[in-house]
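J.: Dropping a prediction and its sequence here:
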Amino acid sequence: MDQPNHIIDADHLRKISGKKSVAAIRRWASRQGIRCGDGAAGPWTTLEALNFALGVPISPAANDSYGGDIL
């Protein structure tokens, strides 16, 4: 089943963080201010949560958020 582009799964978080274990990914995300949910394969988040943690302003008219293709 394909997931929406705005969902960042555990595999993507593993690549972004450089961490291997689920616990290490959760700690890294928490330290970065990234809100995560618990999934069967590990933590997951949304592109919006990543943008918020990075300080990207929420402006629907300007579309200032990063796209999912940067991962």
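T.: Received it, and whenever you're ready, just let me know what you need. Numbers count the residues shown, from 1 in each chain.
J.: use CA for all of it now, contacts and neighbours both
T.: Fine.
J.: Excluding chain neighbours, what is closest to residue 12?
T.: Spatial nearest neighbour of residue 12, excluding adjacent residues (C-alpha to C-alpha, 6 or more residues apart in numbering): residue 71 at 7.1 Å.
J.: Please compare the first structure with the one that follows:
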Amino acid sequence: MGNSSSDVLSFEDLQRITGYQRRSDVERTLLEQGIRMFRGRTGPWTTIDLINRAGGVGRGRQERYDADIL
């Protein structure tokens, strides 16, 4: 089962989710929450799977959050 493009959260998505607008604030919040992120040309981005891992949702558990929770 591969990732679809809807599994990627863009900088704009992360701004909306965190409530922060500045790139540094968004990045700091992700790091504080233990969410692995990548720094792209247009800002940080991450995936739903990386958020699930940070939240303790992973292999061996059936609970999974999808992009529709946003």
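T.: Here it is on my side, so go on. Only a predicted model underlies this, so the values are computations on that prediction, with no experimental measurement involved.
J.: Please work out the TM-score for the two chains.
T.: Between these two chains, after superposing, the TM-score reads 0.84 (TM-score structural alignment, normalised by the length of structure 2); 67 aligned residues with a C-alpha RMSD of 1.6 Å.
J.: coming back round to it: report how many residues lie close to the residue nearest to residue 12 of structure 1.
T.: Using other C-alpha atoms under 10 Å as the criterion, residue 71 of structure 1 is surrounded by 10 other residues.
J.: That one touches residue 11, doesn't it?
T.: No - Residue 71 of structure 1 lies out of contact with residue 11 (C-alpha atoms under 8 Å); the separation is 10.7 Å.
J.: dump the residue contacts of residue 9 of structure 1.
T.: Residues in contact with residue 9 of structure 1 (C-alpha atoms under 8 Å, 6 or more residues apart in numbering) are 42, 43, 44, 45.
J.: one more time with 10 Å
T.: Neighbour list for residue 9 of structure 1: 3, 36, 37, 39, 41, 42, 43, 44, 45, 46 [criterion: C-alpha atoms under 10 Å, 6 or more residues apart in numbering].
J.: With that, I have no additional questions.
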